[in-house]
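> The following comprises the amino acid sequence and a computationally predicted model.
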Amino acid sequence: MKKKLILTILAIVAFGIFGYCYVWYGGARNVSAEDAVFNVTSKSIIAEFDADIDKSNTKYLEKAIAIKGIVSKADQKQVILDNTIVCDLKELDPAIKEDQEITLKGRVVGYDDLMGEIKLDECTVINND
């Protein structure tokens, strides 16, 4: 009986350590290497979020998407498309200019309903028209 108890406790501890290491050291997600789950325009995705936030969050949140729009503002590490999509870039791309059409791929991290903005991170340039 005592042997079974010790083996059970050791098994639980081993699974706990494995789970901890898996979660903590599992590696960072590389969105640029992933295929985009959805290809959308900035206007269409904003319309979806305005219509139904919960449904859109379920559909897009934490997923890699390709999004096309006109650059409203571009600075060191951030691009804003059509004044509504805020994209944090992985690396600075000096070729990005305001008022140009561009397609970016990134991970949707959320929708700010107060500002009416969708936020993406780990963005990379797919197409710089």
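Happy to help now that I have it. Numbers count the residues shown, from 1 in each chain.
> only C-alpha atoms for contact and neighbour calcs from this point on.
OK.
> so what's the residue nearest the centre of the chain up against?
Residue closest to the mean C-alpha point of the chain, counted by CA atoms, centre = their mean, is residue 107 at 1.5 Å. Residue 107 is in contact with 31, 61, 62, 63, 64, 65, 120, 121, 122, 123, counting by CA atoms under 8 Å, 6 or more residues apart in numbering.
> try 7 Å
31, 62, 63, 64, 65, 120, 121, 122 (CA atoms under 7 Å, 6 or more residues apart in numbering).
> Let's verify it: helix, strand, or coil?
strand (DSSP: H, G, I helix; E, B strand; the rest coil).
> if we can go back for a sec, can you say which of the contacts of residue 107 are buried?
Listed as buried from these are 31, 63, 64, 65, 120, 121, 122; burial here means 16 or more other CA atoms under 10 Å.
> want to compare, so here's the second one:
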Amino acid sequence: MNKKIRYGILILLVAAIAIYNYTYQEHRDISSEKATYTISIPTLKKEFATNDSLAFAKYQNQTIELTAKITTIDTENKAVILDNKVFATFNDSLPKDIVSGKKIKIKGRFLGYDELLEEFKIDQSSIIR
């Protein structure tokens, strides 16, 4: 009986440590990661139109890189819209040299596709120079 209690306490301790480490793990630094996918917006649209669940499983939470033209700038929310199809948010304030109509290359974490707005969502974006 005494051994069972010791093993039970040991198992609970190991489980508690594992849960703590999983919960409080360090955040990813997307800007320093290598992009998993370098893709164009038309290709991304085509993949989601063909099979959205397969495309979502492929790109969700992955670091992607794309080049597109800035169509809208939202400085208040630190975000830009690219080619009227990609809503990209930045962690820090937007660089001052960002202007509408300019073509930029960004890298960020793919969050998903908003069917209502027909936009792809990317966060933790950074500009690649």
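Okay, I see it. If you're wondering where the values come from, they're calculated on a predicted model, not measured in any experiment.
> As a markdown table, the contacts of residue 107 of structure 1 with secondary structure and distance to residue 97 of structure 1 would be great.
Rendered in a markdown table, the data for the contacts of residue 107 of structure 1 read as follows (DSSP: H, G, I helix; E, B strand; the rest coil; distance: CA to CA, whole Å):
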| residue | secondary structure | distance to residue 97 of structure 1 |
| --- | --- | --- |
| 31 | helix | 23 |
| 62 | coil | 27 |
| 63 | coil | 26 |
| 64 | strand | 23 |
| 65 | strand | 21 |
| 120 | strand | 19 |
| 121 | strand | 19 |
| 122 | strand | 19 |
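> Check the offset of the biggest helix by length in structure 2 from the chain's centre.
Determined from DSSP state H, the single longest helix within structure 2 is helix 2-23. With CA atoms, centre = their mean, to the nearest Å as the basis, helix 2-23 of structure 2 stands 33 Å off its chain's centre.
> again, but for stretch 47-60 of structure 2
With CA atoms, centre = their mean as the basis, stretch 47-60 of structure 2 stands 15 Å off its chain's centre.
> And for stretch 11-28 of structure 2?
Using CA atoms, centre = their mean, the offset of stretch 11-28 of structure 2 from its chain centre is 23 Å.
> Go ahead and confirm residue 56 of structure 1 touches residue 49.
Yes - in this structure residue 56 of structure 1 lies within contact range of residue 49 using CA atoms under 7 Å: 5.5 Å.
> Overlap in contacts, those two.
Contacts common to residue 56 of structure 1 and residue 49, judged by CA under 7 Å, 6+ apart, are absent.
> what about the helices in structure 1?
Under DSSP H, structure 1 gives helices at 2-24, 42-51, 53-60.
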